[in-house]
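Asks: Give me coordinates for this.
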Amino acid sequence: MLKQQAVLHDSFGRRHDYIRISVTDKCNLRCVYCMPEEGLPFFPDERVLSCAEIIQMVKNFARMGIKKVRLTGGEPLMRSDIIEIIKGISAITEIDDISMTTNGLALPKMAKRLYQAGLNRLNISLDTFDKKRYKEITRGGNLDRLLKGIDTASQLPFKKIKINTVIINGQNDHEIADFLKYTFDHDVNLRFIEFMPIQQDERWKKQYRGLDAIFNACQTNHWIYEPIRLDGNGPSENYKIGGAKGSFGLIHPISCNFCESCNRLRITADGYIKSCLYWDDEENIRAAIFDFDSFREKIQHALAIKPKNHEMALLNQEQVKNKKPTWRHMSQIGG
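Replies: The predicted model follows:
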């Protein structure tokens, strides 16, 4: 049992009990909203946090009131020691929820091992049901393999499986009704996510599609939906269509500010803490991982400078004084 410290709060009074840790910047896909078409040079292995550093870091966070951990990437299942990492975090009694965001391609072989290691929940990316379009959006992915991974994971008693769907104007927005139909027969929470301009030029505005289209699809098909509450720390507004096994959620980083209830900090694979995914503010905490007092000081500083909101929807970013958008692509932040 670790010696518990005071719960973390930022300068706006938001309580933080949730940490997102990118365990690698490597990925076997190059999704259009996450990475440039030519790919990115990946960090050398020595630049990435080790298994021991990640586990000790979570122990530090647990002493500061963190209860929930999400492992992200890149693609976290590309780490050969991911099972060891999950087991190490699972052994920390103060942590009561461990989740992972994955592209799902390795789940046919790894889902059972992940569950047995202590993983509680999964978020799996699925942006289209069309094989050709999936290959285009992911720049090379195999849709059959992904769907098999979702089915494999669904046979295991995970607390919840969520499907992450980024709506892209002109690419998959015509499939909204198909995604909603998917919840009829699958006990998942399918979350529609607005396209975010992380390391995107002005073309992102043409790719953006507001999530009012989801409600329009329900009305067109005469589907009656009601708001519901789901356990967890996600920013989604959740709904359920009458008679459906699953549910759907909406995440509005652009059209509706979801920052007011933000309770998360992000750790990059190379050991930097980001209090907001959009801005450039970050601090290297790697050297402090095995010195708790120094570590706590760095985390408190990150909370002190955490902004009230990301303002990424501003038409003119120059309106934001003394800040600039992050240099990192989404795959280097962990979402």
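Asks: Please count neighbours and contacts with C-alpha atoms only from this point.
Replies: Noted.
Asks: Now do the same contact list for the nearest residue to G246 once chain neighbours are set aside.
Replies: Among residues not flanking G246 along the chain, D187 sits closest, at 4.1 Å (Cα to Cα, 6 or more residues apart in numbering). For D187, the residues meeting the contact criterion (Cα atoms under 8 Å, 6 or more residues apart in numbering) are 161, 245-247.
Asks: Also this sequence, please, to line up against the first:
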Amino acid sequence: MASATNHPKTVASHVRPNDRLGRPLGVLRLSLTARCNLACPYCLPDGKEPPGLLTLEQRLGVIGAAVNLGARSLRLTGGEPLLHGGLEELIAAVQPLRATHPERPGLREIALTSNGLLLTAERAQLLRAAGLDRITLSLDGTTAGSVARMTGLADTAAGERALAAVLAAIEHARAAGFDPARGALKLNAVIHRGANDDQVLPLAALARERGLELRLIEFMDVGSRNGWQSEAVLSAAEMLEQIGSSWPLEPLGRTAHATASRWRYQDGRGSLAVVASVSAPFCGDCNRLRVTADGVAYSCLFAAPGSGLDLKPWLKEESSAAELKLAIAALWNQRSDRYSEERNTTKSANSKHAEMAYLGG
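Replies: This next block holds a predicted model:
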């Protein structure tokens, strides 16, 4: 889907830790598959893989290079990553890249984002045993109808089954040792005005009841298929006002490089987070590099189709780890993306974006 924009001979030999705006590389979001078992209208995956999926060895090469360049967090994504049969093997194989001392560079966490439908009790245990630290599950409604509508399922009966599966997955993850009190288990919800904005309070109530941090995400213009319009965005401020009117909140702020601003319930019943990419962009300290399942690196979620760097030329047997590291460094060094801050400018008007399921969200 994209071609290499550099060649090993042209990659600069000097590796800088920051991009053109002074942002370091801190998070690698690695997509394992573009396929999904749902068809959420804000994502709309292809339902098939791009050609040339990376092998386990190639993925480990990409992760190793990113860690050497400063990545301390690895998030495994899709599509739906639980569709990838080698998931546990990959997580186990990454363990030697962990930091073993506070002063030793290395991975600090390995996380997974999933819709939860395939997270059985056994799978949760296997993931934990392999070395996964955190799971974020997605749930965009608390009723069969809202779940069916937000996942592209055929009817309320299918929505009921999906809802039950996600609620069970939460408990499977908890039982496997993913403790929400330590931030190891969270719940994502994309809110689309006119589609599921009536679910903000019910989702907050569900999360409070189950002791989970709920992360409310503004509907974003990712890809070119979801019919995004600014009028469909329920802003983070509006969500917070709704929830705060029922359960008063106090701010915890947004830590450096984080996507979410966090809030604490004043009654002590946990926390809440909002991802306000549209209404309050956080491009200024974005530190995320995305690599697709077929090995194309993108430095922005809102990148244009075909604009990524195909890493496969540096993932051949005859290539060295040093060459791969320099290729990724060159991409990062020339990065100046800040689409969300420029969303309403002439520069970004009518721009096309690569699809979310391909980029890994």
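Asks: Drop the TM-score for these two in here.
Replies: For these two chains in superposition, a TM-score of 0.88 is obtained (TM-score structural alignment, normalised by the length of the first structure); 323 aligned residues with a Cα RMSD of 2.4 Å.
Asks: which among the contacts of D187 of the first structure gets closest to H329 of the first structure?
Replies: Using Cα to Cα, the shortest approach to H329 of the first structure within the contacts of D187 of the first structure belongs to I161, at 25.6 Å.
Asks: about what we covered before: select only the buried ones of the contacts of D187 of the first structure in ChimeraX?
Replies: Command for ChimeraX that selects the buried part of these, burial taken from 16 or more other Cα atoms under 10 Å:
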select :161,246,247
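Asks: Which of the contacts of D187 of the first structure remain contacts when I look at the second structure?
Replies: Contacts conserved in the second structure for the contacts of D187 of the first structure, counting by both residues aligned by TM-score structural alignment, their matches' Cα atoms under 8 Å: 245-246.
Asks: neighbours of the alignment partner in the first structure of V296 of the second structure, just the number please.
Replies: Residue correspondence, TM-score structural alignment: V296 of the second structure in this structure matches Y272 in the first structure. Residues lying near Y272 of the first structure (other Cα atoms under 10 Å) number 19.
Asks: From I85 of the first structure, how far off is Y272 of the first structure?
Replies: Y272 of the first structure sits 18 Å away from I85 of the first structure, going by Cα to Cα, to the nearest Å.
Asks: so L119 of the first structure makes contact with D96?
Replies: No - applying Cα atoms under 8 Å, one finds L119 of the first structure not in contact with D96, separated by 10.4 Å.
Asks: So for those two, which residue has more residues nearby?
Replies: For the pair L119 of the first structure and D96, the greater number of neighbours falls to L119 (25 against 13), based on other Cα under 10 Å.
Asks: Tell me the residue in the second structure aligned with the more buried one.
Replies: Under the alignment by TM-score structural alignment, L119 of the first structure pairs with L132 in the second structure.
Asks: Show me where the stretch 1-150 of the second structure has its strands.
Replies: 27-31, 73-77, 109-114, 134-138 (DSSP state E, counting those that start in this stretch).
Asks: can I get the ones you listed in CSV with mean neighbour count and distance to T255 of the second structure?
Replies: Formatted as CSV, the strands of the stretch 1-150 of the second structure follow (neighbours: other Cα atoms under 10 Å; distance: least, Cα to Cα, whole Å):
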stretch, mean neighbour count, distance to T255 of the second structure
strand 27-31, 25, 14
strand 73-77, 24, 15
strand 109-114, 21, 16
strand 134-138, 23, 18
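Asks: re the thing from before, return the residues in contact with the match of L119 of the first structure.
Replies: Applying Cα under 8 Å, 6+ apart, one finds that L132 of the second structure lies in contact with 91, 109-112.
Asks: Between the residues you listed, which sits nearest L76 of the second structure?
Replies: L112 (4.8 Å).
Asks: what does the closest one align to in the first structure?
Replies: The pairwise alignment with the first structure assigns L112 of the second structure to M100, based on TM-score structural alignment.
Asks: Okay, that match and V32 of the first structure: tell me how far apart.
Replies: M100 of the first structure is 21 Å from V32 of the first structure, where distance means Cα to Cα.
Asks: secondary structure element for the equivalent of D212 of the first structure over in the second structure?
Replies: Under the alignment (TM-score structural alignment), D212 of the first structure pairs with A237 in the second structure. When secondary structure is defined using DSSP states H and E, the element that contains A237 of the second structure is helix 236-246.
Asks: who's in contact with that helix?
Replies: For helix 236-246 of the second structure, contacts defined as Cα under 8 Å, 6+ apart pick out 200-201, 204, 216-218, 274-276, 279.
Asks: Can you give me the neighbour number for I95 of the first structure?
Replies: Neighbour count for I95 of the first structure, taken as other Cα under 10 Å: 21.
Asks: residue contacts, it?
Replies: When the contact criterion is Cα under 8 Å, 6+ apart, the partners of I95 of the first structure are 62, 66-69, 89.
Asks: Tell me which of those residues persist in the second structure.
Replies: Checking these against the second structure (both residues aligned by TM-score structural alignment, their matches' Cα under 8 Å), the contacts still present are 62, 66-69.
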